[in-house]
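Asks: Mind looking at a prediction? Sequence and model below.
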Amino acid sequence: MSNKYTTIKYLFAEDSKDNSFIHLDKSFAAYKKIMNLVEKPVKLILFYGNPGCGKTFLLKKIVEDLKNRDDIIFFSHPFFNEDEFMTSLYQEIFKEKPQEKIQNYEEFTRIYKSKLSKEDEENKKVFTVLLDEAQLYPEILIEKLRLLSDSGFFKFLFAIRKTDEEHVLTKDYFKARIWESIEMSPLDVNEMRVYMESKLQSKKFDYQFLKFTDEQLELINNLSRGSLTMLNKLMFNFFELYEYFEDNQPTIISTDTMSTKILEMAAIRSELINA
């Protein structure tokens, strides 16, 4: 007999194939603002939020929606060397490896301009480069990207984690050069409810959402600390425990409401609380 909780838990898996975009107020507002800025003549955009708030997922959604355009470049991983970044940027633009080694910003600029078509140069074609985990980039490389944006051929969106440590992108002298800033705030309990209900509803398991009490939903939001990543991890472990009990001790979960005890067990497994 198939176990419905097997299907449900994978809705919250990190690599779930059912990661369709859910229109939460804050994330959708950020989505619309970024999509609008793609069309505007801005040079530098700062996109920041707490770890796990959904920045990467939102960037991937934007890249997917703009996949038919050839002026959008997305780097999901950080670069630590100037030559590696400039070489990768060249390859993304021209879809080929450079014929000569590109060691720095100056060499990239020279080679890039030499390869520009007259039409692109006259129209001043601008590439939008989205950089995830930008807080890991070396300060010197960040400064070179700022200089590259001054060429008028590129604009950069830096997605960074909001942490206690100050980063060059958040220092006053650099912030003065940022044209636009977008913050992704942590999920509040209402957004979390929408997210969970939408996930379950996508596979017609919305009746399972109705089994959560208001107190349990408040507890889930407190445990996950407004983080989408932590919420998914918690719910995956929660429904995995339900999967086990469904197969082995179904009477334990044969109630009209979800079990707070199992929720706490899932929180321990997710390392959100101590045993």
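Replies: That came through fine.

Asks: From now on I want contacts and neighbour counts done on CA atoms only, so please keep to that.
Replies: Noted.

Asks: Check which helices and strands the host helix or strand of Ile268 sits against.
Replies: Here Ile268 sits within helix 260-269, counting by DSSP states H and E. The contact analysis (3 or more CA pairs under 8 Å, 6 or more residues apart in numbering; DSSP states H and E) places helix 260-269 against helix 228-248.

Asks: List the buried residues for the helix it packs on?
Replies: By neighbour count on 16 or more other CA atoms under 10 Å, the buried set for helix 228-248 is 228-243, 245-246.

Asks: How far away from the center of its chain is stretch 144-160?
Replies: Relative to its parent chain, stretch 144-160 has a centroid offset of 20 Å by CA atoms, centre = their mean, to the nearest Å.

Asks: which parts of it are buried?
Replies: Per 16+ other CA under 10 Å, stretch 144-160 contains these buried residues: Leu145, Arg146, Leu148, Ser149, Phe153, Phe154, Lys155, Phe156, Leu157, Phe158, Ala159, Ile160.

Asks: among those, which are in helices?
Replies: Leu145, Arg146, Leu148, Ser149 (DSSP state H).

Asks: Export these as CSV, with columns for distance to Thr7.
Replies: Shown next, in CSV, are those (distance: CA to CA, whole Å):
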residue, distance to Thr7
Leu145, 44
Arg146, 46
Leu148, 47
Ser149, 46
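
Asks: Look up how far Leu234 lies from the spatially most central residue of the chain.
Replies: In the chain, the residue lying closest to the centroid (CA atoms, centre = their mean) is Thr56, at 1.4 Å. According to CA to CA, to the nearest Å, Thr56 and Leu234 sit 19 Å apart.

Asks: try it against this one:
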Amino acid sequence: MNNHYSDLKNIFIDGEVFDYISLDKSTTMYNKLVNALDKPLKLILFYGKPGTGKTFLLQKIYNDQKGKKRIIFFPRPFFEEKIFLQTLYENIFEECAPEFSHYNEFLVLLEKHITSSKEAIPVLIDEAQLYPTDLIEKIRLMADSRLLKFLFTVHKTEQEDLLAKDYFQTRIWETIEIDTASKSEIKTYIEKKLLFHNHFGYLNLFKDKHYTLIAKLTNGNLRTINKLMYKLFEILEYYDEHNPSLVKTNALHVKYFEMAGISLGMLHA
């Protein structure tokens, strides 16, 4: 049976495309990235922990810029050089790519066709840490031609600091790091999600103590926040259907957040 909590949980489904929520952090990062892309830089590194909103910022920049200038966005990694070069060629020239026998042949065609361009075409590359090292090196050589400029987006994890890798550390001209969301940003994020989907009547469900707990359970990770909120409303959906007297409509008991956290392994019973 569908109820209002069903609708609420669905706005926190974390898919490839979600509603862009403007936070102070994301607005600052957006402006930094756009300004960096406007500079005559060859390679830019944008990094941060998984779930901090890097991909969604790239998608917004691409959507905002594609009507104004030539820009290319690769949201998924390439593992084969040949496929990468063919896809890049087709994005630049909007025609089927010829068969390249080797990388230098691609460079010759590139230089022949776009040397008249006054500025380099920006290429946004997400998940760059998954690219083969030799392909990253060839991308760097493409940037040396000044015909293309590349923005690498990579995950920074506790196990491995990707900035320590030689091809990122010694080649990058500018680095931009995005942090996890603060408690106030978490509050803004949830409120804007509800407002965007016309569920402003449920804003009174959340109190300061709830945001404090959400921040503690998720460490400010937007992807984890989405998971927690989805599970929270899924639990409320169940109780509203089977035992509605236990669910207050003017505030939520902390136990529901704790139940969601336990279900997702964020808390231990």
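Replies: In hand now; what should we look at? Predicted model, so just to flag it, every value in this text is computed and none were measured.

Asks: what TM-score comes out when they're superposed?
Replies: The TM-score (TM-score structural alignment, normalised by the length of the second structure) is 0.92; 268 aligned residues with a CA RMSD of 2.0 Å.

Asks: returning to what we had before: run through the neighbouring helices and strands of the helix or strand the residue nearest to the centre of the first structure falls within.
Replies: Here Thr56 of the first structure sits within helix 55-65, counting by DSSP H and E. Packing partners of helix 55-65 of the first structure (3+ CA pairs under 8 Å, 6+ apart): helix 25-38, strand 44-49, strand 72-75.

Asks: So which of these is the most surrounded?
Replies: strand 44-49 (a mean of 22; mean count of other CA atoms under 10 Å).

Asks: That one against the second structure, how far on average?
Replies: For strand 44-49 of the first structure, the mean deviation from the second structure after alignment is 0.4 Å (mean CA distance after the TM-score superposition for the first structure).

Asks: Go ahead and measure how far that strand is from the middle of the chain.
Replies: The answer for strand 44-49 of the first structure is 12 Å, by CA atoms, centre = their mean.

Asks: Which strands or helices does that strand pack on?
Replies: Here strand 44-49 of the first structure touches helix 55-65, strand 154-161, strand 180-184, going by 3+ CA pairs under 8 Å, 6+ apart.

Asks: Give me the contact list for the first one.
Replies: Just to be clear, that refers to helix 55-65 of the first structure. With CA atoms under 8 Å, 6 or more residues apart in numbering as the test, helix 55-65 of the first structure has contacts from 21, 27, 31, 35, 47-49, 72-74, 76, 130, 132, 159, 184.

Asks: one step back: Lys204 of the first structure is nearest to which of the helices and strands packed on strand 44-49 of the first structure?
Replies: Ranking those by proximity to Lys204 of the first structure (CA to CA) places helix 55-65 first, at 23.3 Å.

Asks: how close does the closest one sit to the second structure?
Replies: Following the fit onto the second structure, the mean deviation recorded for helix 55-65 of the first structure is 0.8 Å by mean CA distance after the TM-score superposition for the first structure.

Asks: could you give the angle of that helix to strand 154-161?
Replies: Going by axes from the mean of the first three to the mean of the last three CA atoms, to 10 degrees, helix 55-65 of the first structure is angled at 150 degrees with respect to strand 154-161.

Asks: mind listing what's buried in helix 55-65 of the first structure?
Replies: Buried, per 16+ other CA under 10 Å, within helix 55-65 of the first structure: Lys55, Thr56, Phe57, Leu58, Leu59, Lys60, Lys61, Ile62, Val63.

Asks: Specify which member of these is nearest to Ile93 of the first structure.
Replies: Closest approach to Ile93 of the first structure among those (CA to CA): Val63, at 15.1 Å.

Asks: circling back: counterpart of the helix holding Ile268 of the first structure in the second structure, which residues?
Replies: Mapped onto the second structure using TM-score structural alignment, helix 260-269 of the first structure covers residues 254-263.

Asks: can you give me how far that stretch is from the chain middle?
Replies: Distance, stretch centre to chain centre, for stretch 254-263 of the second structure: 26 Å (CA atoms, centre = their mean).

Asks: With stretch 72-91 of the second structure instead?
Replies: Here stretch 72-91 of the second structure is found 19 Å from its chain centre; the criterion is CA atoms, centre = their mean.

Asks: How about stretch 136-147 of the second structure?
Replies: Taking CA atoms, centre = their mean, one finds the center of stretch 136-147 of the second structure at 24 Å from the center of the full chain.

Asks: Can you tell me what sits against it?
Replies: Counting by CA under 8 Å, 6+ apart, 42-43, 107, 110-111, 114-115, 117, 119-121, 148-150, 167, 171 sit against stretch 136-147 of the second structure.

Asks: Read off where that stretch ends up in the first structure.
Replies: Per TM-score structural alignment, the counterpart of stretch 136-147 of the second structure in the first structure is residues 142-153.

Asks: Just give me the neighbour total for the alignment partner in the first structure of Glu111 of the second structure.
Replies: Aligned counterpart of Glu111 of the second structure in the first structure: Lys113 (TM-score structural alignment). Using other CA atoms under 10 Å, Lys113 of the first structure has 12 neighbouring residues.

Asks: does Lys113 of the first structure belong to a helix or a strand, and which?
Replies: Lys113 of the first structure belongs to helix 105-115 when assigned by DSSP H and E.

Asks: for that helix, packing partners?
Replies: With contacts defined as 3+ CA pairs under 8 Å, 6+ apart, the packing partners of helix 105-115 of the first structure are helix 82-94, helix 139-149.

Asks: The first one against the second structure, how far on average?
Replies: Read it as helix 82-94 of the first structure. Mean for helix 82-94 of the first structure is 1.2 Å (mean CA distance after the TM-score superposition for the first structure).

Asks: just the angle between that helix and helix 105-115, please?
Replies: Counting by the same axes, to 10 degrees, helix 82-94 of the first structure lies at 20 degrees to helix 105-115.
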